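Colleague: Need coordinates for the following:
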Amino acid sequence: MNPSSDSATKRGVTRRKFLQGSLGAGALVALGRPGKLSATVAAGDAATGWAPTSGGVRRGLVFDDADGPRIRATLARPEFAAFWASSTGADLAADTRFLTDELDLTKRNTHLLRATAILQRTAFTQAIAPEERQLALARLAYRRVMDFPRWDWILEDGKFPVGVMRGASTGIAVICALDWLGDALGDGAREAVVRRVGEEMGPAGFRAVGGMTHHEPMPHWSMDPVVSDIDHVDVSRWPEVLNHTNLRIIATSGLAAAACFLKGRHPDAEKWFELSRDSLRRFAGWMPADESFPEGPGYWGFTFTYYLLAVEMLRRTWGADERAVLDFPTMARYTLAAAMPTLARPDDCVNIGDANTAASVNPLAWIAREFRDSTAQAQVVRPGLMGAGDFQWAAIWFDATVPPRIAPDVTLDREVAPGLVLSRSGWALEDRVVCLRSGGPVNHEHADRNSVLFAAWGERLINDPLHASYSVSNPLWLLRQTEAHSAVLIDGRGHAYHHGEEGVNASKASATLLDHRVAHDWMRATSDATDAYRLAGLPVQRVVRTIVFLKTGLLIVFDAVDLTEAKTVEVRFQAYNDDRRGQVSAAGATFAIERPGAVLHGRVAAEGEVQVVSGRLDLPATVGVYPFAAVRAVAATRQRIVTAASAIRRGGAADALHWSRVGKTWRLTGTHAGQALRLTIEERAETAVPIVVM
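Modeller: Predicted coordinates:
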């Protein structure tokens, strides 16, 4: 959807009119998918933060005093042990030293983030298990967070803060700290927070969400020049660029928190409430029909932690029930499909783009509780997903009575936005998982069209890079490029991308999924990335990849490239080496990618002359060593390269495989997984999708 064609704008609600007053009834028309919005619950279900219940027990913005015993019991569970140990056993002396001696008020990206994390952690820990040292540090962290002259680094008209980046999460932490600790936070804290939320957080959130919603005229956003710890990029289009991204929800959550905190105490609180609820519904209406999340599972977790914080606060304070606006149990099936735990990383995932961790247990705990969803609960209690971090929300929302088991209707094969093909043999650590990246551009993407990812026996064997830099000035920006992916290079170049002029927003590159077939024990897919390479100025007529995945552990990759000029073509297979335990070797027409628990054996064939080699990305070893195997073809206008990559446990017997070709038909024969194998791939003149016979 083009943000400029939003329904509210079509009805003539200009930004100028919008800013002149609160949202009219027309802007609150159900903007989610038809039939998915709930009605507002009866006013009797509402409760105001700070207000005692009839029994005299305080009702909080997120949890009540009466919830304390249940939360303490949750924190005693083994799944929460690492998180709670990191909270109660944090290095308070180091935190104190940072806040007292090292904090730089111009560093709102990093130092404000750390100070806010300390405040949120200590306030929650003190609320659950009071201890004088925690309280003292919470008070110090609160004062230092309040010392920042602004909480965000985006300005409107060069002077008014816009709460679209750090401001919303900072304000939520401050509000929650006061909600949890009350007057114990310090003398005058209550009045100071009321003033800061009313004067900065609420208006800044209103500018952020309003600016992303209405673009007539486009608000004038720029970066605060005093901020010193972030690249200063052009944010003038960010109201439009960020409209459908996770940052809309971070801003929305901050606005909702301000509306709930100051309900009945600020003249604009109701206006903030209306806009935040409208924003939640708009975002719900833009979600893919299968409830997947184009930015990946890690960003889903980040986004929906804040989405559900807003939902909970609005329900508890204003009585606005938004639980039915999305199909949250189906979301839990998406996060399960995108999970890919490995021996090295229990929280690993199918990390297309910047998504480098599995979905957070915070929203999964809420989904499990609200819908008694066993698939969500199975992910919450999976070992290794909780360590140090902001997992207090999972502790608050966790319901131990929900059984943890994957529902029997969860499928092993699916397509998810923005065009990923996912296939797996099962859900155990040793199962095999493949992902092919087709589809269109999306926020936080890489130049990775037609890239493939393959994990087996608890190891990443064909890798997609993790931890690419957000900053174009950092050497790890290279990890965003096609050359760092298991994809095709033409004349040494990848497909179209950008140079970070506006951050890590979407490019214009697209691939199209031409074919996708699945059976119980195999999957095949064909994706056309021609346009993405053409946008880079390359003389391409066809850049098509077909994969065939046998779930016993064999991946076939068939690359068909047609050019109008003779150019070299290179097919890369990246190895996972973040722990310095990955090795790549090549000999003749074969290569091997070795990990501690498994080995990938590759056998290559091609129409023309090729060389199979090992290499590494051109990066200083101080930032990482990134090895890969490469199939390099001499310059020609037609290239056909087939690769059979078989995964075996470390110490197991390698497959015996052999390629042969007659005309446009490729035949793979030999043994795989102890059985005879015969597979053919035949090109057809009338279509880019080959015939595959097994």
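Colleague: from here on, contacts and neighbour counts on C-alpha atoms
Modeller: Fine.
Colleague: Name the residue closest to the centre of the chain, please.
Modeller: In the chain, the residue lying closest to the centroid (CA atoms, centre = their mean) is Tyr299, at 2.4 Å.
Colleague: Can you give me the buried ones in the stretch of helix or strand Ala566 belongs to?
Modeller: For Ala566, the host element (DSSP states H and E) is strand 554-574. The neighbour-count check on strand 554-574 (16 or more other CA atoms under 10 Å) flags 554-563, 567-574 as buried.
Colleague: Beyond the lengthiest helix in the chain, next helix or strand please.
Modeller: Across the chain, the longest stretch assigned as helix under DSSP state H is helix 297-318. As assigned by DSSP H and E, the chain's next helix or strand after helix 297-318 is helix 328-338.
Colleague: residues making contact with that following helix?
Modeller: Contacts with helix 328-338, where a contact means CA atoms under 8 Å, 6 or more residues apart in numbering, come from 290-292, 296-297, 349-350, 358-359, 364, 367-368, 371, 373, 375-376, 379, 410, 412, 416, 422.
Colleague: how far out from the middle of the chain is that helix?
Modeller: In terms of CA atoms, centre = their mean, to the nearest Å, the centre of helix 328-338 is found 13 Å from the chain centre.
Colleague: Run the angle between it and helix 297-318 for me.
Modeller: 160 degrees (axes from the mean of the first three to the mean of the last three CA atoms, to 10 degrees).
Colleague: Tell me the gap between the helix or strand following helix 328-338 and the middle of its chain.
Modeller: As assigned by DSSP H and E, the chain's next helix or strand after helix 328-338 is helix 361-371. From the chain centre to the centre of helix 361-371 is a distance of 17 Å (CA atoms, centre = their mean).
Colleague: try stretch 214-224
Modeller: 26 Å.
Colleague: and it, how far apart are its ends?
Modeller: In stretch 214-224, first residue to last residue: 22 Å (CA to CA, to the nearest Å).
Colleague: To check against the first, give me the structure of this:
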Amino acid sequence: MPSRRDFFQLTSLAAPAMFLPMPLLNFFRPGAPLAGKLFFDETQLQTMRTAFTGHPLFAALRQRLAAFDRAKERKFLKSEVRYNDHLYHIARLSDTAQQMAFYYAMTEDKDAAKLAVDSIRTMMKFPKWDYFLEAGKEVIGIQRASSSVLAAALCADWLGDSIDKKERSSWLETMGERGCEACFRSLYGMRYPERVVGWSMDQTSTYFEHRPGDRVDLSNWPHILDRTNLKAVPASALAIGAVAYQQQFGKSEKTERWLEQAIYSIKTFRDLFARDGSYDEGVSYAHYTALHLAQATTILHRFGRADLYDLINWPGYLDYVYGMAMPVQDDLYEIVNFGDNGNAKTGEAGKPKRSSMPMWIAAHFHEPQALWFAEKLGGDLDEWALIWHQPQMQAVAPKPGPQLWHSDLDWIVARTGYLPEDLVVAMRSGGPSNHEHADRNSIIVKCFGEHLVADPYRPPYSFSDPSWMMRTTAGHSAVLIDGRPHQYHDGSEGTNASQAVARIVRKGERSGYFFWTSDATPAYQLVTPDVKSITRTIIVLHELPAVLILDKVVKTAQPSRIQARFFAYNLEGKGSITPASSGFKTIRPHAELHAFAASQNGIGVEALRLPIPEENAVKHPFAEVSTQTPDLASFLVTVLMPARKGETPGTVEISRASAQEFLIKLNHASRALTCRVLDTEAIPEFEIAT
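Modeller: Below is the predicted model of the structure:
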């Protein structure tokens, strides 16, 4: 894939070729059936219809839209809508309208068009389009006003001649008043937080009926949201809404004000994405953010308002989503789920839809590996994937074999490939971010189609939830010092960033293995100032396969014991973990993990659950490997040996060659390795011999 240097050469020198799929348009171009041609024109529409009706990539999209329960939705429209339910009802209306309008554009199904029209008409009855307020009275748009703007703009375009000009004008006028202005206010507040009187939640909304525990302090939100996905959403909506409004009513002070603010806010994401294209809120939020930025980038260029294609290192973003891919037997689209990320595990929501961004990158940066990701690792293809699909492009698979990915975020992942049976070992080092957990130096391991060391899935957002503990270090496959975690916030302001920092201080690739060390000392010192150093060294023996973990904690004055936790995956009740005298065993349907541990301070192993409600605790059992004698310098060696279910597991022998030297002998099938570990410094040294 292109380097960042190649990327900027591409964007500066080859821009005309890059933009061929999206020709520049002027305002007020007449034509039907599309009213606005916001994202495609009639020629592109015919190509899209051909792909929608016949291309196997879009079979699931075609089936999903065709099977949409229209009777259920009409019942909802007739008797169930609450015009102050912003959390669910207005979002449901905007989703239905967009889906049915798109289906009409693809098939000319008039009944679908009618349902889309009825949904928009019902949405227009909401006096407020969001549940956040400035100064207790003016609506500010975050997610709900943004999705409503998008629905109004797209339906006004895609429904074409099925609505008359007067009604289209009415929709777009209301969109401007209740949607665009609300989005402008939120973005203006993030841009000038010192001018904000005070943000709050609308007490007349039903939000707290649904989530009574979510009474968070919003006083710092203009600062907090300015660095999160929740800025991209209204910024994109404002750009799209402003273009749609200007097409209908002409250029005005209002549309110019909206466009200036939208473009300004979008440009700030140049500093929110890392230089290599990584995004610190994690893959799920990265896609959400990137999709909105791509939509805005497309329409702003399409209508000649701004060229922002070089804003983000988008080819590098492709490396990022590849680096975080972690397919398993039961979920081919699984990801490394640092923080609040991860695929939903049940129902329709359990089918991720992250193919549209790779499809956009493939189209605009001529990157065939992006198309391969969209087809193989991105989940179900949605409407935006079809809009940006390039039928003439052929997918190219990524390079095979073991590889180590280290992002500018200091997130690091070793892998042997992109199939469920391949080995993946991931560590969360790096700095704080929105939607993070207290998970510095935590690891995730999957192999032979199974999660074998897990990051507990999607803890609650609300600090009032009794399972909030899952967000802390105690809820991760990480290290505790005398049972104490590293720093994290109390959740009173939401899922915002902490102050915890870790750094990858060394890494390398050798024949048959990868290695790295992460130093999380600053994060732990914020809770335990006596910590002089805490490092975790990972050695991934990808040919065996096995993972060696070297945990070293040095204290200044007070001797301590350390505990390393390893969580099993048991969301569906098919995982278990049992202790042994020198380690533990994790069992999954298709694979097992055999763990062995040693320390100069002795070890103890327990199988435990978190002290949270049982219905959650049972889903996240863990083994705790602990040193037994307090010491100023605690050193713990843990060896993880994955094995296919039914296969004879490998053997591990850990012995002491001297007071500061461990010998680890590993045998599996016809392979044998010896690792010599020297515990002489804050970062242990090691040698691998075959």
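Colleague: Please work out the TM-score for the two chains.
Modeller: For this chain pair, the superposition-based TM-score is 0.89 by TM-score structural alignment, normalised by the length of structure 2; 656 aligned residues with a CA RMSD of 2.7 Å.
Colleague: ok so, going back, trace the residue nearest to the centre of structure 1 over to structure 2, please.
Modeller: The alignment partner of Tyr299 of structure 1 in structure 2, by TM-score structural alignment, is Tyr285.
Colleague: what's the answer for Val194 of structure 1, then?
Modeller: Superposed on structure 2 with TM-score structural alignment, Val194 of structure 1 falls opposite Leu172.
Colleague: Just say helix, strand or coil for that match.
Modeller: helix (DSSP: H, G, I helix; E, B strand; the rest coil).
Colleague: For the residue nearest to it when sequence neighbours are not counted, give its distance to Ser186 of structure 2.
Modeller: If the residues on either side of it in the chain are set aside, Leu172 of structure 2 comes closest to Tyr245, at 6.0 Å by CA to CA, 6 or more residues apart in numbering. Counting by CA to CA, the separation of Tyr245 of structure 2 from Ser186 of structure 2 is 19 Å.
Colleague: circling back to that earlier point, which neighbouring elements make contact with the strand holding Ala566 of structure 1?
Modeller: strand 488-490, strand 540-550, strand 627-649 (3 or more CA pairs under 8 Å, 6 or more residues apart in numbering; DSSP states H and E).
Colleague: Give me the mean distance between whatever helix or strand comes next after that strand and structure 2.
Modeller: Under the assignment DSSP H and E, the closest C-terminal helix or strand after strand 554-574 of structure 1 is strand 583-587. Its aligned residues in structure 2 lie a mean 1.4 Å from strand 583-587 of structure 1 after superposition (mean CA distance after the TM-score superposition for structure 1).
Colleague: How about residues contacting strand 583-587 of structure 1?
Modeller: Against strand 583-587 of structure 1 from outside (CA under 8 Å, 6+ apart): 575, 577, 591-595, 612-614, 627-629.
Colleague: what span of structure 2 lines up against the helix or strand containing Leu119 of structure 1?
Modeller: Assigning secondary structure by DSSP H and E places Leu119 of structure 1 in helix 111-128. Counting by TM-score structural alignment, helix 111-128 of structure 1 falls onto residues 89-106 of structure 2.
Colleague: Quick one: residues in contact with that stretch.
Modeller: 45, 48-49, 52, 65-66, 81-83, 109-110, 112-113, 115-117, 119-120, 122-123, 126, 129, 144, 147-148, 151-152, 154-155, 158-159, 383.
Colleague: And Met470 of structure 2, what's its match in structure 1?
Modeller: Looks like Met470 of structure 2 aligns to Leu479 there (TM-score structural alignment).
Colleague: Pull the contacting residues for the closest residue to that match other than its chain neighbours.
Modeller: Take Leu479 of structure 1 and drop its neighbours on the chain: the residue closest to it by CA to CA, 6+ apart is Ala468, 5.1 Å away. Going by CA under 8 Å, 6+ apart, Ala468 of structure 1 touches Asp354, Leu476, Trp477, Leu478, Leu479, Arg480.
Colleague: Try it again at 10 Å.
Modeller: Neighbour list for Ala468 of structure 1: 353-356, 446, 474-481, 484 [criterion: CA atoms under 10 Å, 6 or more residues apart in numbering].
Colleague: As CSV, those residues with secondary structure would be great.
Modeller: Conversion of the contacts of Ala468 of structure 1 to CSV gives the following (three-state DSSP):
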residue, secondary structure
Gly353, coil
Asp354, coil
Ala355, coil
Asn356, coil
His446, coil
Asn474, coil
Pro475, helix
Leu476, helix
Trp477, helix
Leu478, helix
Leu479, helix
Arg480, helix
Gln481, coil
Ala484, helix
